[in-house]
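Asks: Okay, here's the prediction I keep looking at, along with the sequence it came from:
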Amino acid sequence: MQNVLIVGAGSGGTTILNLFLKLKSMNVKAIVDKDEQAPGLQIAREHGICTGTDWKAFLRSDIHIVFDVTGDDTVFSNIMENIPPNTLLIPGSVANVIVSLLKENGKSMQRIQNEIERQRLIFNSVDEGMIGIGPEGNIDFINESACRMLEVSDNEAIGKLITDVIPQSKLVRVLESGTIELNEELILPNGTKVVTSRYPLASKDNTIIGAFAVFKDVTEVTKLAEEITGLKQVKTMLEAIIQSSDDAISVVDENGIGVLVNRAYTRMTGLTQDEIIGKPATVDINEGESIHMKVLETKQPVRGVNMKIGEDNRDVIVNVAPIIVNNQLKGSVGVIHDITEIRKLMKELDWAKEIIRQLEATYTFADIHGNSADIHLSIEQAKLAAKSDIAVLLRGEAGTGKELFANAIHSASERKSGKFIRVNCGAIDSSLMEKELFGEGEVTGDRIGLLKEAINGTLFLDEVTALTKPVQIRLFDYINGGRNAQLESQRHDHAHVKIIAATSKNLERAIHEGSFNEELYYALNRLSIHIPPLRSRKSDITEIVNHLLVKLNQEFGMNVEALSAAAKERLRQHDWPGNVRELENVLSRAMIYMKPNSVIIDEEDIKRSLQTIGTNSEDNVLPEKSSLTSIMDDYEKSILEKALEEHDGNKSLTANRLGISLRSLYYKMEKHKLI
């Protein structure tokens, strides 16, 4: 497929755009024009094609062909200077010739159709010249077509010798020989060339009583033959295009009776042509109404309808448009796209994304955003921690980014080539935690333990206060050099694993209450880093938002550009009990609430998002042990269910309401098992 950039959206650019929209081999990536109201830009927007006023923004290496239809030599020169080496530039003069040919082609096709109709009437009226003679060679009869070609009246011709009217006539020879002569060329007295066939006339006793000639102007015959031959070639080409399409195509007449299907259609439905041609349009539908019949009733196209067809209930997307000829409805044509493979690819893509998430590199300090003094101090402390092998304690409220800091410390340390293993201490059963960390022992050999697996790497213990007291004591012995006899075999390992612990709890209170080991506290607190809450560094919100928009655009398949000034101010007024995690959550919901085709998040979107999560209630603060992904998935599913319910299950209306493509809607429905 060739990627195309059209420069100029006037009549010429619009004609080329309309042609390429019908061709699978041409993919219009963008069309630009200085006039934002140019007709080509309007059509492009309706088809989801990128538009703009500056061609430089779209001239990339993936563009194969550039059409310059501006007629401006300066534009052509500028494009030529900037065009990639493997991109073909079609100049304005050539593009205009193509446009002219396209227009002329349409006129020629109309002229051919009119001429075929005219020729049909001629043949039905028997316009061949006919003339006959008697035994003496005198003209007995002549029709109006012959009179017209000979430029005589019937009164002037009848009764005269045939050679007086047509000196070169061979009818007398046929009269004498009784032999048929077919398709011979003859020049009439007025210079007209005709093709004639001559036949003897015999009585019942086979006596030759005359001769008869039928002739036609060679010019008309030649012209008609050329037109018919050309039309057949066009028909053959169109049939080849239809049959070569991977999408199923069906055509019905104005009564909804099938008149044409291609091979892809019979393959997809499992029905033969005999089972479809001449049958009602509903013959291939397993579920739902016939879109062909709906289009014939409304005379309006219907696009993006999800249906099931064929014996194996294949899921397809159907686009059907009416066939209008001379303002008369002649039928409808449908294009059916099988989405079975698409759904399979979507599942595979989802699986691949999950694998990528697991394999992708850890975060670095460049991923920590903000310029406030508080966050700057935390980052500098973390950079010092990366240079040391001593244990690190990260302290801060839920959602402040403790895991992000742990990743950054690992990436900046000499251990970055080793493993980074995260353990959510609160998510593992307390009875299993000791085995997870320290292993089963050398006798059973069942488990080596995460501490041994993390040798030469980093072990991140999130919510370390969830560890039981025995595990806390054993962890202290490990950090302190393996003084416990049970850790004798691991004595040489402790220096080769960097321990990073994190907590959102008050450790001093936990020590006072007896739930946290005081020795472990001092071992971890040698290098303690406090990560400030978002409410204490609201000046960083704008920078964090810009970073999150890039991430969320990729996740949601959207193109949100920025927040309005009022929306930013609304964010700064909020206290953010859930910190950066809550901010990301609010932005995600605001993007879902945005109006279709909007690229700016406004204050109303932010307000609705904050009201939805009920940030003023402690009961609605994000659960400490829940991941953002799971929370967003749950909310996204609820939004999809509500939108589908509001639109009675209509997928196209639902996608438009949510401001996403129909393909994205099907992917998300499949992801949340709503199909």
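Replies: Received the coordinates, thanks.
Asks: rest of the way, CA atoms for contacts and neighbours
Replies: Will do.
Asks: now the strands for the stretch 501-650 of the chain?
Replies: Per DSSP state E, counting those that start in this stretch, the stretch 501-650 of the chain carries strands over the ranges 528-530, 562-563, 600-601.
Asks: Any chance of CSV for those strands, columns mean neighbour count and distance to residue 294?
Replies: Output for the strands of the stretch 501-650 of the chain, formatted as CSV (neighbours: other CA atoms under 10 Å; distance: least, CA to CA, whole Å):
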stretch, mean neighbour count, distance to residue 294
strand 528-530, 21, 65
strand 562-563, 19, 42
strand 600-601, 20, 38
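Asks: so which of the ones you listed gets nearest residue 665?
Replies: For these, proximity to residue 665 was assessed by CA to CA; strand 600-601 is nearest, at 21.0 Å.
Asks: Tell me which of the strands of the stretch 501-650 of the chain lies nearest to residue 655.
Replies: Residue 655 lies closest to strand 600-601 among these, at 18.7 Å (CA to CA).
Asks: And for that closest one, what's in contact with it?
Replies: For strand 600-601, the surrounding residues in contact (CA atoms under 8 Å, 6 or more residues apart in numbering) are 560, 561, 562, 563, 564, 567, 590, 591, 594.
Asks: Which residues are in contact with residue 502?
Replies: Neighbours of residue 502 in contact, by CA under 8 Å, 6+ apart: 393, 394, 395, 402, 460, 461, 462, 463, 464.
Asks: rerun that using 6 Å as the cut-off
Replies: The contact partners of residue 502, by CA atoms under 6 Å, 6 or more residues apart in numbering, come to 393, 394, 395, 462, 463.
Asks: Out of the strands of the stretch 501-650 of the chain, which gets nearest to residue 97?
Replies: Smallest distance to residue 97 across the strands of the stretch 501-650 of the chain (CA to CA): 41.9 Å, for strand 600-601.
Asks: In JSON lines: the strands of the stretch 501-650 of the chain, plus distance to residue 185.
Replies: Output for those, formatted as JSON lines (distance: least, CA to CA, whole Å):
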{"stretch": "strand 528-530", "distance to residue 185": "106"}
{"stretch": "strand 562-563", "distance to residue 185": "80"}
{"stretch": "strand 600-601", "distance to residue 185": "78"}
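Asks: here comes the other one, which I'd like you to weigh against the first:
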Amino acid sequence: MNKPLVLIVDDEPDIRELLEITLNRMDIQTCCAENIAGGKTLLQQKSFDLCLTDMQLPDGNGLELVDFIQALPDPIPVAVITAHGSIESAILAMKKGAFDFVSKPVDLSTLRQLVNNALKLFNTEGAVAKERRPRHMLLGESLVMQEIRAKIDKLARSQAPVYISGESGSGKELVARLIHQQSSRSDRAFVAINCGAIPHELMESEFFGHKKGSFTGAVSDKKGLFQAAQGGTLFLDEVADLPLPLQVKLLRAIQEKKIRPVGDQQEIPVDIRLLSATHRNLSDMVQDGSFRQDLYYRINVIDLHVPPLRDRPDDIPVLVDHILAKLTGAGKQDRPSLSPSALSALRHYYFPGNVRELENILERALALYDGNIIEIDDLSLPKAVRGGTKAPEYDETAGSLEEHLERIEKQALTLALEANKWDKAAAAEQLGLSFRSLRYRLKQFDMDS
């Protein structure tokens, strides 16, 4: 097999020599340029597998080279080398399509891991990557779902942190898993954690691990989530629930790519791809001071919004068929189907709990229906929906869009509570929400009494 060929662009001879020696010892060939013009010339003359470029070059900024490579017919992974503390430059580079970054002074173990990840991605694209395409996992042919699948394809070719926004139950964790499965890290661990489910006093130990005897009850060394995800992907769901003290430590871990277990004197290098999600509005939380602005910009390098189910009603039939197949384990000929009126009711339902709520509705319907057809009365939907009423239309004279959406959400909460005789746990299940999320919403709308 031909050896990989890497382009190194840096104006410092010592750095070029260090990178060349390191990569040559990895059985990788190298070519060097000392400025942007030389790098562009070599890119047009040779076929490279990876480019490593400094940000500050004599004839311009390394971002210009990132843009140039992204515009090539077959763009290659490009990683930027930044001065220590210039995290803003690294973030901008990844927004433009850079694969990853490494800070000066260059840590050689971090560099080797970055190069291996990039080359693995380059070698697995094509036939292998196509087998992992999300078409059969992220269902729906609506325009928004086609756009999300295309964006997942693109994001899988980067190491940039991705912030996945969307309502509860809309499929944010599924999107995160698909980004991981299509990436160069697919053969390593995908570690998902709900930040709201960890007691605050245990968070630092859960994230970074601890040493034996570091606190009462620490009877042995324990690895944290960062170490468990080493070489793979760490997904922080409901990242908005992180307390401010841990936000500071998380920011440092992301920027320095190192962690310090509780009770340890030494920092440990970690190599993870960070994905995060929440149903809350992080920008509003930054404004009110409950979420750090620097952490927000660090995890929100790329924003991927997952639309609510009500915005893609044409996808409901294929989702229904998939969920029924999963719940019954039956073939297409043997599993039940929905009557036209039942399917119409689902298409017109507001779905505050999104796809998770659709699954709950169909699971209950399977316990109630007779014969081979699920009728509208078998669906646990509010009476207004069973009667064919659509979600309220937006009236421009009725206030802002935010006020309009609040009225719709209040109506959905009220209908669910009434349908379940004010049993909050049952209402939360019907809406596809956790009990904690339901209580948060009720308190937010002054409905908790």
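Replies: Nice, thanks for sending it over. Quick caveat, the model's predicted, so the values are computed rather than measured.
Asks: which one among the contacts of residue 502 of the first structure gets closest to residue 217 of the first structure?
Replies: residue 462 (97.3 Å).
Asks: And the equivalent of that closest one over in the second structure, how far from residue 159 of the second structure?
Replies: Residue pairing (TM-score structural alignment): residue 462 of the first structure is matched to residue 237 of the second structure. Separation of residue 237 of the second structure from residue 159 of the second structure (CA to CA, to the nearest Å): 18 Å.
Asks: Over to residue 253 of the second structure?
Replies: Per CA to CA, residue 253 of the second structure is found 15 Å from residue 159 of the second structure.
Asks: For these two, indicate the residue with more neighbours.
Replies: residue 159 (25 against 19; other CA atoms under 10 Å).
Asks: Could you give the secondary structure assignment for the aligned partner of the more buried one in the first structure?
Replies: Matched by TM-score structural alignment, residue 159 of the second structure corresponds to residue 389 in the first structure. Using DSSP: H, G, I helix; E, B strand; the rest coil, the structure places residue 389 of the first structure in coil.
Asks: again with the one 10 residues further on
Replies: Assigned by three-state DSSP, the conformation of residue 399 of the first structure is coil.
Asks: That one -> the second structure?
Replies: Alignment note (TM-score structural alignment): residue 399 of the first structure maps to residue 169 of the second structure.
Asks: Surely that match and residue 353 touch.
Replies: Yes - using CA atoms under 6 Å, residue 169 of the second structure makes contact with residue 353 at a distance of 5.5 Å.
Asks: Helices of the stretch 51-200 of the first structure, residue ranges please.
Replies: Remark: helices assigned in the stretch 51-200 of the first structure by DSSP state H, counting those that start in this stretch are 73-82, 92-124, 144-150, 154-157, 162-165, 171-177.
Asks: Could you check how many residues crowd around the closest residue in space to residue 386 of the second structure that isn't next to it in sequence?
Replies: Take residue 386 of the second structure and drop its neighbours on the chain: the residue closest to it by CA to CA, 6 or more residues apart in numbering is residue 345, 6.0 Å away. By other CA under 10 Å, 21 other residues sit near residue 345 of the second structure.
Asks: go on, residue 184 of the second structure?
Replies: Applying other CA under 10 Å, we find 26 other residues in the vicinity of residue 184 of the second structure.
Asks: what lines up against it once you look at the first structure?
Replies: For residue 184 of the second structure, the aligned position in the first structure is residue 414, judged by TM-score structural alignment.
Asks: Then residue 362 of the second structure?
Replies: Residue pairing (TM-score structural alignment): residue 362 of the second structure is matched to residue 587 of the first structure.
Asks: any chance you could map the strands in the stretch 1-150 of the second structure?
Replies: So, for the stretch 1-150 of the second structure - with DSSP E, counting those that start in this stretch - the strands run 5-9, 29-33, 50-54, 56-57, 60-61, 78-82, 100-103.
Asks: From the chain's centroid, how far away is the first one?
Replies: Just to be clear, that refers to strand 5-9 of the second structure. Put simply, strand 5-9 of the second structure sits 30 Å off its chain's centre (CA atoms, centre = their mean, to the nearest Å).
Asks: Pull up the aligned stretch in the first structure for it.
Replies: Under TM-score structural alignment, there is no match for strand 5-9 of the second structure anywhere in the first structure.
Asks: Tell me what angle that strand forms with strand 78-82.
Replies: On the basis of axes from the mean of the first three to the mean of the last three CA atoms, to 10 degrees, strand 5-9 of the second structure is oriented at 30 degrees to strand 78-82.
Asks: Packing partners of strand 5-9 of the second structure?
Replies: Under the contact criterion of 3 or more CA pairs under 6 Å, 6 or more residues apart in numbering; DSSP states H and E, strand 5-9 of the second structure touches strand 29-33, strand 50-54.
Asks: Which element, helix or strand, includes residue 308 of the first structure?
Replies: Using DSSP states H and E, residue 308 of the first structure sits in strand 302-309.
Asks: Buried ones in that strand, by neighbour count?
Replies: The neighbour-count check on strand 302-309 of the first structure (16 or more other CA atoms under 10 Å) flags 302, 304, 305, 306, 307, 308, 309 as buried.
Asks: With stretch 437-444 of the first structure instead?
Replies: Across stretch 437-444 of the first structure, burial judged by 16+ other CA under 10 Å covers 437, 438, 439.
Asks: Aligned to the first one, what sits in the second structure?
Replies: This means residue 437 of the first structure. Match for residue 437 of the first structure (TM-score structural alignment): residue 207.
Asks: Could you check how far the match of residue 362 of the second structure is from residue 553 of the first structure?
Replies: From residue 587 of the first structure across to residue 553 of the first structure, the span is 11 Å (CA to CA).
Asks: what about those two, which has more around it?
Replies: Shown here are residue 587 of the first structure and residue 553; by other CA under 10 Å, residue 587 has more neighbours (22 against 15).
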